[in-house]
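J.: my questions concern the predicted model and sequence given below.
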Amino acid sequence: MPKFKLEYIWLDGYAPVPNLRGKTQIKEYEKFPTLEELPDWGFDGSSTQQADGSDSDCVLKPVAIYPDSTRNNGAIVMCEVMLPDGTPHPSNSRATILDDENAWFGFEQEYFLVEDGLPLGFPKGGYPNPQGEYYCGVGFKNVGDVARQIVEEHLEICLDAGINHEGINAEVAKGQWEFQIFGKGSKRAADQIWVARYILNRLCESYGVDVEYHCKPLTGDWNGSGMHANFSTEYLRETGGKEYFDKLMAAFEKNCDEHIAAYGPDNHMRLTGLHETQSIDQFSWGIADRGASIRVPHSFAKNDWKGYLEDRRPNSQGDPYAIASRILKTIAEVPTS
């Protein structure tokens, strides 16, 4: 039987932003294994801020598997971290989130590619031209060469893995890029974001480049990085209505502090109201308004207030499990009848 290389990946216990970790297990299978065929596996939690050295065993529980085209018979296995007694580890943000297969999420993951502490394309000791021409730009002066190569290669690996990418583009700031992933169910969508992040981080090793997910790595007149969350529920898609929408926006405004707390650290640096999104201490919605907290597509308003909405406040280093769960909790507060 062929030997498969199973890269078990998980989120460690670092705060406020966990790191991705991974290690490879070799197992024999007649064909590409199913999730149900994968065993649990252990790791040393004292090395990942998830256990004390005197009792360091933690357990990896597979929750999703993806083909890895960069390795012969390769697979990437997304895992939850469990305690030895089988209960979720306190750092396991996936185990307890709200999930709804009829809730659809589309995450827009922005990031910077960085070499020697500078975004790609930044001259040492200075700055490139002000942002303006870089967004969806083309040509060496706008996007360089190696960045495009990394982004395209990342896309191909993710598509090979079955990750539901919906698009890629160069972003507003020099050295800034974005990919979009859509999933049905908050856990499925968030799993794919984490796996796509892992693939990008690993790919950049071979280019001597790092991925910077911080939401505001550049001070001054430069855009920060978000992870805009597009979302819809079955009710929003099929029924909607202006009355329901107004109640939903009232609930989002009431829960503004709770949302900001779940949307990623250091968001006060990004949500200043000067660039891409409303100020952190205010809430607003608007039709096609990229400066709003929640942007409403023209199609949504024209279609009797049915469809999807875009929360622009989640940031690029946020935990998509927490973000999706917080959105679903707010939606659950609004009666549909």
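T.: All right, it came through fine. It should be emphasised that the depicted structure is a prediction, and the values quoted were computed from it without experimental measurement. Residues are numbered from 1 along each chain as shown.

J.: only C-alpha atoms for contact and neighbour calcs from this point on.
T.: Will do.

J.: quick one: the helices in the stretch 151-300 of the chain?
T.: Assigned by DSSP state H, counting those that start in this stretch, the helices in the stretch 151-300 of the chain fall at 186-205, 234-238, 242-254, 256-262, 267-270, 298-302.

J.: could I get those helices in a markdown table, plus columns for mean neighbour count?
T.: Listed next are the helices of the stretch 151-300 of the chain as a markdown table, based on neighbours: other Cα atoms under 10 Å:
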| stretch | mean neighbour count |
| --- | --- |
| helix 186-205 | 21 |
| helix 234-238 | 17 |
| helix 242-254 | 16 |
| helix 256-262 | 17 |
| helix 267-270 | 20 |
| helix 298-302 | 14 |
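
J.: how about L98, nearest residue that isn't a chain neighbour?
T.: Leaving aside its chain neighbours, L98 sits nearest to S325 (5.1 Å; criterion: Cα to Cα, 6 or more residues apart in numbering).

J.: thought that neighbour was touching T96?
T.: No: distance between S325 and T96: 9.1 Å, which falls outside the contact criterion (Cα atoms under 8 Å).

J.: give me the more crowded residue out of the two.
T.: S325 (22 against 11; other Cα atoms under 10 Å).

J.: would you agree the residue nearest to L98 falls within a helix?
T.: Yes: using DSSP: H, G, I helix; E, B strand; the rest coil, the assignment for S325 is a helix.

J.: quick one, what contacts it?
T.: With contact taken as Cα atoms under 8 Å, 6 or more residues apart in numbering, S325 is in contact with 97-99, 186.

J.: next, the one to line up against it:
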Amino acid sequence: MAQILAPSTQWQMRISKSSPNASPITSNMWSSLLWKQNKKVSPTSSAKFRVMAIKSDNSIINRLEGLLNLDITPFTDKIIAEYIWIGGTGIDVRSKSRTISKPVEHPSELPKWNYDGSSTGQAPGDDSEVILYPQAIFKDPFRGGNNILVICDSYTPQGEPIPTNKRHRAAEIFSNPKVQAEVPWYGIEQEYTLLQTNVKWPLGWPVGGYPGPQGPYYCSAGADKSFGRDISDAHYKACLYAGINISGTIGEVMPGQWEYQVGPSVGIEAGDHIWASRYILERITEQAGVVLSLDPKPIEGDWNGAGCHTNYSTKSMREDGGFEVIKKAILNLSLRHKDHISAYGEGNERRLTGKHETASINTFSWGVANRGCSIRVGRDTEKNGKGYLEDRRPTSNMDPYVATSLLAETTLLWEPTLEAEALAAQKLALKV
């Protein structure tokens, strides 16, 4: 992200009633995408058949589409709430639907629910009930109307957070008075890779082969350079519809790889918005017949990996003299480098090699405008003497609740010894 601006009021976790003229995402949005992706596929392929069915005026698909697009608002006050939670791997999103008697504007108006934790790797079969607590709501871009997406976290029937519930600990950190006083802002750059369904090879790549070397694909246009733009654009609009604070998208360096940015977000909102945006992206790629990958290094070799760079600032960093506060934060981050690396996603050692715009996973570094460092500080921040830092270590599959709250904990709550601070300052050439 080029710059951290003022956050939206969405962090209050309220949503307004959707416009009656707004329409949800429908599968006919994918016709052009599917035609382009399957030009060379035989007419008997399922993807091609799906396109032909969508084009047919009298097909079963079109009749189904009509039912999916039904606006139930004039006929009932009831809405559909899609409860979303994180599964046992810590990266998979799960969801199920329920009817709510009337539209709601805040998660406190929603009932708790439960699910079979033995089927998600989160509970044993003889005690499988896990309880969902609604925490944030967004407008549903797929069903439209007053229907909603509900971000939940998971608890035992006794009210204890289960091990994969990272939101609970993050909420404790963000509710600390010292953290609240500093109003931490986050801008998260989520990179992802689109894969062909059957072969799990990047979109636009020859099956079993490779495109030309990196260079022409970043922020590109053209059928031979940009693969998956329809998905990126649909996701962009769906997030705006939902009320997610998405701030931009770009085509990434590796072909078939994209990025979107969420933020600036305040505190726990950052995690809620990233998880909701990931869920929406999973649903869109599902409709498009494309596989979403958050693997940090989907293709070995001379190709960029996928990260989740996290831009961070506090009130003190944003005020006059903030650059000195940023340098103190960098010092703290250097002393807890291993703690952050262990919390920044699975498989990160394959990405943080010191090549392809990354620092080595084993060495902490910082620099101004240096994308090969652990922490990058923008030139505007150096020039203005205040601003934000970019933590380039988090990988694409990191848990945003963990990454954002750990940044706040390390820079605002954790205090190193004076000896460790002095040694780190000398090593990093920091004067704080």
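T.: Cool, got the structure. Quick caveat, the model's predicted, so the values are computed rather than measured.

J.: any idea what the TM-score is?
T.: With the length set by TM-score structural alignment, normalised by the length of structure 1, the two chains reach a TM-score of 0.94; 330 aligned residues with a Cα RMSD of 1.6 Å.

J.: ok, back up a step: can you list the helices of the stretch 151-300 of structure 1 in JSON lines and add distance to V211 of structure 1?
T.: Below are those laid out as JSON lines (distance: least, Cα to Cα, whole Å):
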{"stretch": "helix 186-205", "distance to V211 of structure 1": "6"}
{"stretch": "helix 234-238", "distance to V211 of structure 1": "35"}
{"stretch": "helix 242-254", "distance to V211 of structure 1": "31"}
{"stretch": "helix 256-262", "distance to V211 of structure 1": "22"}
{"stretch": "helix 267-270", "distance to V211 of structure 1": "18"}
{"stretch": "helix 298-302", "distance to V211 of structure 1": "34"}
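
J.: the ones you listed: which one's closest to A170 of structure 1?
T.: A170 of structure 1 lies closest to helix 186-205 among those, at 15.2 Å (Cα to Cα).

J.: what range does that closest one cover in structure 2?
T.: Mapped onto structure 2 using TM-score structural alignment, helix 186-205 of structure 1 spans residues 267-286.

J.: contacts for that stretch next, please.
T.: For stretch 267-286 of structure 2, using Cα under 8 Å, 6+ apart, the contacting residues are 11, 13, 93, 136, 138, 149, 151, 167, 170-171, 174, 183-188, 231, 234-235, 238-239, 244-245, 262-264, 291-292, 399-401, 404-405.

J.: now, these that are in strands?
T.: 93, 136, 138, 149, 151, 185-188, 262-264, 291-292 (DSSP state E).

J.: I54 of structure 2: which of these is nearest?
T.: For these, the nearest to I54 of structure 2 is V291 (20.7 Å; Cα to Cα).

J.: mind checking what E238 of structure 1 lines up with in structure 2?
T.: That one, E238 of structure 1, aligns with E319 by TM-score structural alignment.

J.: that match and L331 of structure 2: what is the separation?
T.: For E319 of structure 2, the distance to L331 of structure 2 equals 19 Å [Cα to Cα, to the nearest Å].

J.: repeat for H235 of structure 2
T.: 37 Å.

J.: just G345 of structure 2 next, same as before
T.: Taking Cα to Cα, one finds G345 of structure 2 at 22 Å from L331 of structure 2.

J.: what's the answer for V130 of structure 2, then?
T.: For V130 of structure 2, the distance to L331 of structure 2 - Cα to Cα - is 40 Å.

J.: please apply the same query to I91 of structure 2.
T.: As defined by Cα to Cα, I91 of structure 2 lies at a distance of 30 Å from L331 of structure 2.

J.: which residues touch the closest residue to K355 of structure 2 other than its chain neighbours?
T.: If the residues on either side of it in the chain are set aside, K355 of structure 2 comes closest to G372, at 7.5 Å by Cα to Cα, 6+ apart. Neighbouring residues of G372 of structure 2 by Cα under 8 Å, 6+ apart: 354-359.

J.: before I go, just wanted to say thanks for your time.
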